[in-house]
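Engineer: Predicted model follows, preceded by the sequence.
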Amino acid sequence: MSASAGEGAAAPQITPFERLGGETGVRALVDHFYDLMDLEPAFAELRALHPSTLEGSRDKLFWFLCGWLGGSNHYIERFGHPMLRARHLPYAIGLRERDQWMACMIQAMQDRAVDPALAERLAESFFGTADWMRNKGG
C-alpha cells in the first residue's frame, strides 16, 4: 500500500510575517510604533535620534521587517544587505535608547494585539538586535 502524498511530510511553517497579517499587518505595527515614539514622552531620547519627519524611517523599518519576518525582501532589493550596526553607528545608542526602542515596540505589539507567544518570541529577537546596536555606554 503506498503512502499518500501528504503522509510524513512536515506541515508548512507559518512565518511571523504571515502571523502578523502580511504587509498590511507589518505596516500597521510599524506605523503604530512610530506614532508612539512621536507622541509619548517616555520615548523622547529615542525620538531625538530620528529626523524631524518619520516617513523615511517608517518605510525603512517596514521594508526591513517584511523580509526579516519571512515576507518579501523589500529592504535588500532597495539598499542591499541591511548592515544594521554599520548603518546605526552615526547615532549614539546606549542602554536608554535600546530600552526605549524595546518598550516602544513591545507596547506597539500589545496595542496591535499581536499574539502574546509571537510577541514574546519577537521581543527576544528584537532585544538581541537592539542590544547589538549599542555603541555608547549608559
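Structural biologist: Arrived safely, thanks for sending.

Engineer: Every contact and neighbour count from this point should use C-alpha atoms.
Structural biologist: Fine.

Engineer: Quick check: residue 32 vs residue 54, distance?
Structural biologist: Relative to residue 54, residue 32 is positioned 12 Å away (Cα to Cα, to the nearest Å).

Engineer: Included below, for side-by-side comparison, is a second structure:
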Amino acid sequence: MKEESALAPDSVYLRLGGEQAMHTLVDRFYALMDELPEAWSVRCLHPESLAGSADSLFKFLSGWFGGPPLYINERGHPRLRMRHAPYAIGIAQRDEWMLCMRQALAEQVRDPVLHATVLRAFGDMADHMVNTDGRSACAAAPAIY
C-alpha cells in the first residue's frame, strides 16, 4: 500500500484530508442514509448493517481519488455497473444517494473548488449507475454488500 507521503500532493485524496477524512466522509454518508427518511429507497438496497458497504466504499474512494488502490488490490477492477446490476437503481435512488453524499460533503469539504470538483465527480458516477426507468428498488431486491 502506498504511504500517503508517496502520493501526488495534488491528489483529491490528499486534498480531502487523506485516510481519516475518507473514513469520516463515508461514515457520515452512511449515517445520513440511515437517518434521512428521504433516503429510504436507496437505504433499503443495503443490508441492515452498513459496515460492509462502508468498508467497500472507503476502499473504492481511496483509489478513485488518487490514494492507495485498496479496492482494486482486494477485489480487482471496480466494475461499478456490473456489480450493481442486480439492483434496481432508478432516478429516485440516484437522487437519494446524492442527497446523502451532498450533505456529507457540505459538512466536511470547505474548499469551494474542491467541493464542486468532488460533487461533480459523484454526480457523474451516480448518473452512470442508473439502470432502470423506475422499478421499485425494494421489491425483493437482494441487499448490496
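Structural biologist: Received the coordinates, thanks. Owing to the predicted nature of the structure, the values given are computational and were not obtained by experimental measurement.

Engineer: on that earlier part again, who has more neighbours, residue 32 and residue 54 of structure 1?
Structural biologist: Comparing residue 32 of structure 1 with residue 54 by other Cα atoms under 10 Å, the one with more neighbours is residue 32, at 20 against 16.

Engineer: Find the nearest non-adjacent residue to the one in structure 2 that sits across from that one in the alignment, please.
Structural biologist: In structure 2, the residue matched to residue 32 of structure 1 (TM-score structural alignment) is residue 28. With sequence-adjacent residues excluded and distances taken as Cα to Cα, 6 or more residues apart in numbering, residue 28 of structure 2 is closest to residue 104, at 5.7 Å.

Engineer: who's in contact with the one you found?
Structural biologist: 25, 28, 29, 32 (Cα atoms under 8 Å, 6 or more residues apart in numbering).

Engineer: Can you say which helix or strand has it in it?
Structural biologist: Residue 104 of structure 2 belongs to helix 91-108 when assigned by DSSP states H and E.

Engineer: Which part of structure 1 matches that helix?
Structural biologist: By TM-score structural alignment, helix 91-108 of structure 2 lines up with residues 95-112 in structure 1.

Engineer: Any buried residues in that stretch, and which?
Structural biologist: Within stretch 95-112 of structure 1, the residues scored as buried using 16 or more other Cα atoms under 10 Å are 95, 97-106, 108-109.

Engineer: Sounds good, over and out.
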